[in-house]
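A.B. asks: Build me a model from this:
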Amino acid sequence: MYKVFVGDKPIILTSVVEKETNFKNYLLNTVNVVKVIKKLNTTSLKEVRLIHKNQDKLIKKFLKKLPNVIAGGGKVFNEKGDILFIYRNDKWDLPKGKVDGKETIEETAIREVEEETGVEGLKITKPLDTTYHIFKRNGRYKIKITYWFEMKTSFNGKFHPQENEGITKVEWLNKEQIKEALTNSYANIKGLV
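C.D. replies: As a prediction, this is how the structure comes out:
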């Protein structure tokens, strides 16, 4: 099973057909994804489920439905165990961004965290889940595929929020502050943290 978010509502990719309650089932092979996105955005529908018999082909088939944007990001811990958050477009988020040229996804993740926050000395400790969300640019829907990495750093210098990317704050948040921040964040980020 995979979740692809449209705002905070999921499109669930699954091989299991269940009786519809507060969601709607569609066949992955024949679905019009743009119509599904519009339905999620304009109705009280909680989620949509796209069904395909082969569990192994779910994400591959879905990703062919819209243009893909590949990104890398970091869930960064400091020595106290706090997590690095950015405040962008009036929501708390984790730093991430698009692949540049021929860099590896790990290089992308580290570069984006550095660019968006000013934090340096990053070391990847392990890969995390990949997230998927749909966004609209220049009138077209696209799927952002974000490869996340857990990172650590001993950085304790000054933050430099990347303002031209809409980032107004960069902060280390402890467990209590994270709980509060997640009330104003994205479903994908809640799942990662």
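A.B. asks: Every contact and neighbour count from this point should use C-alpha atoms.
C.D. replies: Will do.
A.B. asks: ok now the longest strand seen in the chain, how far from the chain's centre?
C.D. replies: In the chain, with assignment by DSSP state E, the single longest strand is strand 123-137. Distance, stretch centre to chain centre, for strand 123-137: 5 Å (Cα atoms, centre = their mean, to the nearest Å).
A.B. asks: Buried residues of that strand, list them for me.
C.D. replies: 124, 130-135 (16 or more other Cα atoms under 10 Å).
A.B. asks: quick one: which helix or strand includes the residue nearest to Asp93 when sequence neighbours are not counted?
C.D. replies: Spatial nearest neighbour of Asp93, chain neighbours left out: Ile86 (5.3 Å); criterion: Cα to Cα, 6 or more residues apart in numbering. Assessed by DSSP states H and E, Ile86 sits inside strand 83-88.
A.B. asks: which residues sit against that strand?
C.D. replies: With contact meaning Cα atoms under 8 Å, 6 or more residues apart in numbering, strand 83-88 is reached by 75-78, 92-95, 116-117, 161, 165-174.
A.B. asks: how does it look with 6 Å?
C.D. replies: Under the criterion Cα atoms under 6 Å, 6 or more residues apart in numbering, residues 76-77, 92-94, 166-173 lie in contact with strand 83-88.
A.B. asks: chain center to it: distance?
C.D. replies: 13 Å.
A.B. asks: Quick one: the strands in this protein, in order.
C.D. replies: 2-6, 9-14, 23-27, 47-51, 68-77, 83-88, 91-93, 96-98, 123-137, 140-152, 167-173.
A.B. asks: rewinding a little: Leu66: which of the buried residues of strand 123-137 is nearest?
C.D. replies: Nearest to Leu66 out of these is Ile134 (Cα to Cα; 9.0 Å).
A.B. asks: Can you give me every residue that contacts the closest residue to the closest one other than its chain neighbours?
C.D. replies: Distances taken as Cα to Cα, 6+ apart place Ile143 nearest to Ile134, at 4.5 Å, with adjacent residues excluded. For Ile143, the contacting residues are 68, 133-134, by Cα under 6 Å, 6+ apart.
A.B. asks: Could you also give me the structure for this second sequence? I'd like to compare it with the first:
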Amino acid sequence: MAQKYRIYINDNTLFITREIPLQVEKIQQIEVEGFGFENFYKNLKSSKKKNYLLLCKNPEGVFKKIKKELTVIKAAGGLVTNAKNEFLFIFRNKKWDLPKGKVDKGEKVKDAAVREVEEECGVKIDKRGDRVCKTYHVYEMNNEVILKRTSWYHMTVKGSPKLIPQTEEGITEAAWVAPHEIKAKIKNTYPLITDVLKSEQLL
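C.D. replies: Below is the predicted model:
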């Protein structure tokens, strides 16, 4: 059984866990009893960057209850390296990001991950490896609260191919980034992306 879940809502993070996570920043605890995600989400609109904590004996049960309140969308993406051990980043919506996109109906998640990377960056994936992690991100679309579950996979390409950003998807730049340059990029990225990189000890 999973010990903890982390849901990203804009610049806010909700932890659902059995024990208080090691945090540098302050964290606000919320009572599990009577907790409703939609009310919590609406109240967040007036909140600036904060961490919230649901401390409970059964994180998986609480998370499943939240999922039932929301519309779940599956997405997949890649942590891609080239022959120089550089990492593939994209620039979209004025932030650095990793390539990812929605899983099509009937499509396998791991296949969607490769397809999205190839479409968004104009590269050919040579090998897809194991899953890096899953991330959860909440946003609003057409007055509906969406929970996007993204599965991230290791991927490699041959050589160091030229990148072609998919401009129709709002990607203005795709770049190979050396490990020592990653810290500069994460100054302008999402907490979710920082966590994917941390899971691979790249930060």
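A.B. asks: would TSV of the strands of the first structure with distance to Thr108 of the first structure be doable?
C.D. replies: Output for the strands of the first structure, formatted as TSV (distance: least, Cα to Cα, whole Å):
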stretch	distance to Thr108 of the first structure
strand 2-6	22
strand 9-14	26
strand 23-27	35
strand 47-51	31
strand 68-77	5
strand 83-88	17
strand 91-93	17
strand 96-98	7
strand 123-137	12
strand 140-152	10
strand 167-173	18
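A.B. asks: corresponding residue for Phe159 of the first structure in the second structure?
C.D. replies: Matched to the second structure by TM-score structural alignment, Phe159 of the first structure sits across from Leu163.
A.B. asks: My error: substitute Lys98 of the first structure in the last question.
C.D. replies: Using TM-score structural alignment, Lys98 of the first structure lines up with Lys102 in the second structure.
A.B. asks: Does anything pack onto the longest helix seen in the first structure? Which helices or strands?
C.D. replies: Criterion DSSP state H: the longest helix present in the first structure is helix 105-117. Contacts defined by 3 or more Cα pairs under 6 Å, 6 or more residues apart in numbering; DSSP states H and E place helix 105-117 of the first structure against strand 68-77.
A.B. asks: With the second structure overlaid, how far apart is the strand it packs on on average?
C.D. replies: Comparing strand 68-77 of the first structure with its match in the second structure after superposition yields a mean distance of 0.4 Å (mean Cα distance after the TM-score superposition for the first structure).
A.B. asks: From the contact counts, what lies against that strand?
C.D. replies: Packed next to strand 68-77 of the first structure, using 3+ Cα pairs under 6 Å, 6+ apart, are strand 83-88, strand 96-98, helix 105-117, strand 140-152.
A.B. asks: With distance to Val33 of the first structure added, can I get those in JSON lines?
C.D. replies: Compiled in JSON lines, these are given as follows (distance: least, Cα to Cα, whole Å):
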{"stretch": "strand 83-88", "distance to Val33 of the first structure": "27"}
{"stretch": "strand 96-98", "distance to Val33 of the first structure": "23"}
{"stretch": "helix 105-117", "distance to Val33 of the first structure": "27"}
{"stretch": "strand 140-152", "distance to Val33 of the first structure": "9"}
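A.B. asks: Of all these, which one comes closest to Asn32 of the first structure?
C.D. replies: The nearest among those, by Cα to Cα, is strand 140-152 at 12.3 Å.
A.B. asks: ok, back up a step: what does the longest helix of the first structure rub up against?
C.D. replies: Contacts of helix 105-117 of the first structure (Cα under 6 Å, 6+ apart): 72-73, 95-97, 99, 120, 159-162.
A.B. asks: Max pairwise distance over these: which two?
C.D. replies: Top of the distance list for the contacts of helix 105-117 of the first structure (Cα to Cα): Val99 and Phe159, 22.6 Å.
A.B. asks: so what corresponds to Asp111 of the second structure in the first structure?
C.D. replies: For Asp111 of the second structure, the residue aligned by TM-score structural alignment is Glu107.
A.B. asks: And for Phe15 of the second structure?
C.D. replies: Match for Phe15 of the second structure (TM-score structural alignment): Ile12.
A.B. asks: which residues touch its match?
C.D. replies: So Ile12 of the first structure contacts 2-3, 49 (Cα under 6 Å, 6+ apart).
A.B. asks: cool, Lys57 of the second structure as well?
C.D. replies: By Cα under 6 Å, 6+ apart, the neighbours of Lys57 of the second structure are Arg18.
A.B. asks: aligned partner of it in the first structure?
C.D. replies: By TM-score structural alignment, Lys57 of the second structure lines up with Lys53.
A.B. asks: Kindly report the same for Ile90 of the second structure.
C.D. replies: By TM-score structural alignment, Ile90 of the second structure lines up with Ile86.
A.B. asks: I'd like to know how far its match sits from Pro95 of the first structure.
C.D. replies: 6 Å (Cα to Cα, to the nearest Å).
A.B. asks: quick one, which of these two is more surrounded?
C.D. replies: Neighbour tally, Ile86 of the first structure and Pro95, criterion other Cα atoms under 10 Å: the higher count belongs to Pro95, 27 against 24.
A.B. asks: Nothing else from me, thank you.
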